[in-house]
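1. Quick check, what structure comes out for this input:
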Amino acid sequence: MGIELSKELRDQYQKTLDLAKKQIQDIENTIEDELAKVKERLAELQNKKKTLLQMYAAGCEILGTDNEFEKSESSGQGADLT
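-> Next comes the predicted model:
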């Protein structure tokens, strides 16, 4: 299906393909690594938010005030991203 090429030209194209393939694989690996870091950071932030919301809710209960976050959390505005 390919075009007739000299051995030298064919080798040059093969080297180009091999290099491009390696670079694509390297980029894919980098993307996976970065996604893992982002997911880990999101989990940390969500845990911190959950803890702070619990502290805030307890404070509201002690003071007898409305918890403004209770409404937004139950309506999905604070939805979990994982």
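
2. From here on, just use CA atoms for contacts and neighbour counts.
-> Noted.

3. Okay, the residue sitting nearest the centre point of the chain and Glu28: tell me how far apart.
-> Centroid-nearest residue in the chain: Leu35, 3.8 Å away (criterion: Cα atoms, centre = their mean). Leu35 sits 11 Å away from Glu28, taking Cα to Cα, to the nearest Å as the criterion.

4. And this one, please, so the two structures can be compared:
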Amino acid sequence: MALSEDQVRFYKQTMDMTRQQINDLNVQIEDELAKVKDRLAELQAAKNAAKQIYDGACKMLGVENELETSESETKETGESEG
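-> Coordinates of the predicted model:
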């Protein structure tokens, strides 16, 4: 079944419009990913600062830092599985 000139024009126009929409969405996705990465970096920095304070308090009290112990165990377990 051959398409009429109007149909060809319509489908080409549809392709152009949707291609532009896809490109716009890709830009939006990249922008959102960049925001998420920045936020994750902020949270990681805050976590590291809190861990340093916690570790300092443990040392002042002369107690073991169970967060450090549990994290190293988690990393070792994860490495042996992966």
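
5. Need the counterpart of the residue nearest to the centre of structure 1 in structure 2.
-> In structure 2, the residue paired with Leu35 of structure 1 is Leu33, using TM-score structural alignment.

6. so what's that match up against?
-> By Cα atoms under 8 Å, 6 or more residues apart in numbering, Leu33 of structure 2 lies in contact with nothing.

7. List the contacts of the equivalent of Lys51 of structure 2 over in structure 1.
-> Under the alignment (TM-score structural alignment), Lys51 of structure 2 pairs with Leu53 of structure 1. Applying Cα under 8 Å, 6+ apart to Leu53 of structure 1 gives the contacts Phe69.

8. For Leu53 of structure 1, pull up the helix or strand it's in.
-> Following DSSP states H and E, one finds Leu53 of structure 1 within helix 7-63.
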